[in-house]
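Asker: For reference, the sequence and a predicted model appear below.
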Amino acid sequence: MKKLLFAFGIFLIVLGLGLQLFFLRGTKGQALRPNELRSNIAYNDVPTLLIPGWGGNGWTYSKLIKHYQAENIAQKTMTIHVSPTGKVKVKGTVAHKKNALIQLIFDWNYTKDYVPQTKWLKKTITLLHERYHVDKLNIIAHSWGGSAFVHAVADSKILQKQVAYPKVILLGTPIDESFDENISYRQAQKQGSNDENYKQLVKKFKRFAPQSNITFYNLMGAVAGEKTDGSVPNVQSKFLQKLLRPAWSKYYQAVYQGVDHTGLHQNVRVLDTMDKILWNKKTIALKEQ
């Protein structure tokens, strides 16, 4: 019996490692088809970095990448792996690639908070700038991946001054984790925060000075008529706007009814909104969905 239990335990470990390796694979890239370029799409040289949230991996943005490639809107041209020790490994290029997608994968993304991801992001974006000459970068970030990005740029004057972020899309990103879905954003502001990470952000954003304007798009989900996507209450995400200043930012938000936390990077309604934000020739107005 002991041998059987031992063998079963080994099987589970091997299975778990196999699944982990499977989910760390990057999504296959597909080049834009020159003879099928779309008249409503602006094909430009600004790459988009795809940042997963806690526990996220190669699967997180797989549907997004395949959808945009099938529609001939964008192309995945680079994969970045970051090891648990912070070693950054890059495969591919963004040079001379229109509407390039960069798939970022943290090889161990099961941390107690987003502090490691914040450090890894600072290294990753710095490397993109110094080695690959990326001086403009759009962002799509899910959940704690968005939290890590906001903290990373707030922490670093270098990232603020050397790289421009024309469009930043946050998906179900908690900014102030003090509150649950039972309190409104207005009430929460009056009550005041007890989230030390948010309090640090407030201080850092008072000195925040990006090289050019950033347009933030705060996309949230709502399930079962509640003011939460099932994991992150909308009120936590809405505190992003408290950090921003009109002198260097614009802010838009939308809540997608019937879309849960995972659906924010899977649901076609959200994917269609994001491609219009990033690459549509006409400016779109976000609406509550």
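Answerer: Nice, I can see it.
Asker: Please count neighbours and contacts with C-alpha atoms only from this point.
Answerer: Will do.
Asker: Would you indicate which residues of stretch 114-133 are buried?
Answerer: Across stretch 114-133, burial judged by 16 or more other CA atoms under 10 Å covers 114, 116-126, 128-129.
Asker: what's the closest of those to residue 143?
Answerer: Using CA to CA, residue 114 comes nearest to residue 143 of those, at 10.0 Å.
Asker: for the closest one, what are its contacts?
Answerer: By CA atoms under 8 Å, 6 or more residues apart in numbering, the contact set of residue 114 is 54, 144-145, 147-148.
Asker: ok, now residue 215?
Answerer: Here residue 215 is in contact with 165-168, 249-252 (CA under 8 Å, 6+ apart).
Asker: can we see that at 10 Å?
Answerer: 138, 165-169, 248-252 (CA atoms under 10 Å, 6 or more residues apart in numbering).
Asker: Which single one of those is nearest to residue 74?
Answerer: Checking these against residue 74 by CA to CA gives residue 138 as the nearest, at 12.9 Å.
Asker: now, the most widely separated pair of the buried residues of stretch 114-133?
Answerer: 114 and 129 (22.5 Å).
Asker: Which of the buried residues of stretch 114-133 fall within helices?
Answerer: Among these, the members falling in helices (DSSP state H) are 116-126, 128-129.
Asker: Export these as JSON lines, with columns for distance to residue 72.
Answerer: Formatted as JSON lines, these follow (distance: CA to CA, whole Å):
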{"residue": "116", "distance to residue 72": "35"}
{"residue": "117", "distance to residue 72": "31"}
{"residue": "118", "distance to residue 72": "32"}
{"residue": "119", "distance to residue 72": "34"}
{"residue": "120", "distance to residue 72": "31"}
{"residue": "121", "distance to residue 72": "28"}
{"residue": "122", "distance to residue 72": "31"}
{"residue": "123", "distance to residue 72": "31"}
{"residue": "124", "distance to residue 72": "27"}
{"residue": "125", "distance to residue 72": "26"}
{"residue": "126", "distance to residue 72": "29"}
{"residue": "128", "distance to residue 72": "25"}
{"residue": "129", "distance to residue 72": "27"}
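Asker: dropping in the other structure now:
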Amino acid sequence: MTLKWHWLPTVVIGSWLSYRWVSRLAVAPQPLTVRRSDVRYDRTPTLFIPGWGGHAWTYNRLLRWLAQQGYGHKVLTVRVDWRGNPHFVGHWDGLATNPLIQVLFDHSLTRDYQPQIGWITQILRVLKQRYGVTAYNAVAHSWGGSAAIHSWLLHGQATDLPQLRRLLLLGAPVDESVTGGPADVAYQRLRAAGHHLRANGRETVINVYGTLTGRQTDGSVPVQQVRALRPVLAASSVVYREIHVPRTSHGQLHASPRMWRFIGKTIWGDNQKAANPNSVNG
């Protein structure tokens, strides 16, 4: 029995390393082989940003599906290492084919999403410097969405960053304070940054949240934490929409085929309007 226990640390460490390796296996870049008549194509990249504990699996299936359905195709993987340095893998020729960029964080189990704010901002800076990107879309889940909205509001006016076009948030908590508890400092800072928004901006923010039957939560994020974004953008020219997806858990917001169809039509649909995930077909 003693000899068996001696092997336990090796097994645990080996399993963890195997998980880390497999979780970083992002879907490979691929050309766009299918074009749809109901999709608008341009060279604006769309970033796919995972939440806390997110990994390559978060969006691998979605990215494959988007390419198969002709909405867009993956061109780059951006992996942020433990020191916060972004590494770009892949080739992007700048063609108007709805390029998709998968973002991965080596340190995905952070105490909060503050580090991700800086990492996302740096990724955007490099995209402009290296690839000449002037505008971008983003699909962001959970804390990835929290970081993305902070990056945009706090730093989006910088001239060395591309301008946001469309931001699709999936179950992103914005105000994580609790009744009777201390205020969420990050949320207070976000509200104070609202004056940074351009008066003539054309940004669109689509804030999606799920609920489980009979509950005001998706199982991880309460509805009020998501909808707290509304007063932040209320006085701006930003096009803001909230979309409720009932009977949908936190993980299903990015992993459900119903949501994949919604994401495709919302970001690249010919009419550029946010559809209802419960009624989207094709």
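Answerer: Yes, it's here. Nothing here was measured: the structure is a model prediction, and the numbers come from that model.
Asker: Drop the TM-score for these two in here.
Answerer: TM-score of the superposed chains, computed with TM-score structural alignment, normalised by the length of structure 2, equals 0.91; 277 aligned residues with a CA RMSD of 2.1 Å.
Asker: still on that earlier bit, and the contacts of residue 215 of structure 1, which are buried?
Answerer: Neighbour-count burial (16+ other CA under 10 Å) applied to the contacts of residue 215 of structure 1 gives 138, 165-169, 249.
Asker: Look at the nearest residue to residue 153 of structure 2 once chain neighbours are set aside and say how many residues are nearby.
Answerer: Residue nearest to residue 153 of structure 2 in three dimensions, not counting chain neighbours: residue 193, with 6.1 Å by CA to CA, 6 or more residues apart in numbering. Residue 193 of structure 2 has 16 neighbours, counted by other CA atoms under 10 Å.
Asker: pretty sure residue 193 of structure 2 is in a helix, no?
Answerer: Yes: Residue 193 of structure 2 forms part of a helix when assessed by DSSP: H, G, I helix; E, B strand; the rest coil.
Asker: Need the counterpart of it in structure 1.
Answerer: Per TM-score structural alignment, the equivalent position to residue 193 of structure 2 in structure 1 is residue 204.
Asker: ok, so what distance separates that match from residue 23 of structure 1?
Answerer: 35 Å (CA to CA, to the nearest Å).
Asker: likewise residue 186 of structure 1?
Answerer: 40 Å.
Asker: Kindly report the same for residue 223 of structure 1.
Answerer: Taking CA to CA, one finds residue 223 of structure 1 at 27 Å from residue 23 of structure 1.
Asker: list the contacts for residue 163 of structure 1?
Answerer: Counting by CA under 10 Å, 6+ apart, residue 163 of structure 1 has contacts 125-126, 128-129, 133-137, 153, 210-212.
Asker: Distance to residue 65 of structure 1 for those - can I get that in TSV?
Answerer: Putting the contacts of residue 163 of structure 1 into TSV (distance: CA to CA, whole Å) gives the following:
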residue	distance to residue 65 of structure 1
125	20
126	24
128	20
129	23
133	23
134	20
135	23
136	20
137	17
153	25
210	29
211	29
212	28
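Asker: out of the contacts of residue 114 of structure 1, which is most surrounded?
Answerer: Counting by other CA under 10 Å, top hit in the contacts of residue 114 of structure 1: residue 148 with 29 neighbours.
Asker: Just send the buried ones among the contacts of residue 215 of structure 1 back as JSON lines, with distance to residue 40 of structure 1 and secondary structure too.
Answerer: Formatted as JSON lines, these follow (distance: CA to CA, whole Å; DSSP: H, G, I helix; E, B strand; the rest coil):
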{"residue": "138", "distance to residue 40 of structure 1": "19", "secondary structure": "strand"}
{"residue": "165", "distance to residue 40 of structure 1": "23", "secondary structure": "coil"}
{"residue": "166", "distance to residue 40 of structure 1": "20", "secondary structure": "coil"}
{"residue": "167", "distance to residue 40 of structure 1": "18", "secondary structure": "strand"}
{"residue": "168", "distance to residue 40 of structure 1": "21", "secondary structure": "strand"}
{"residue": "169", "distance to residue 40 of structure 1": "20", "secondary structure": "strand"}
{"residue": "249", "distance to residue 40 of structure 1": "26", "secondary structure": "strand"}
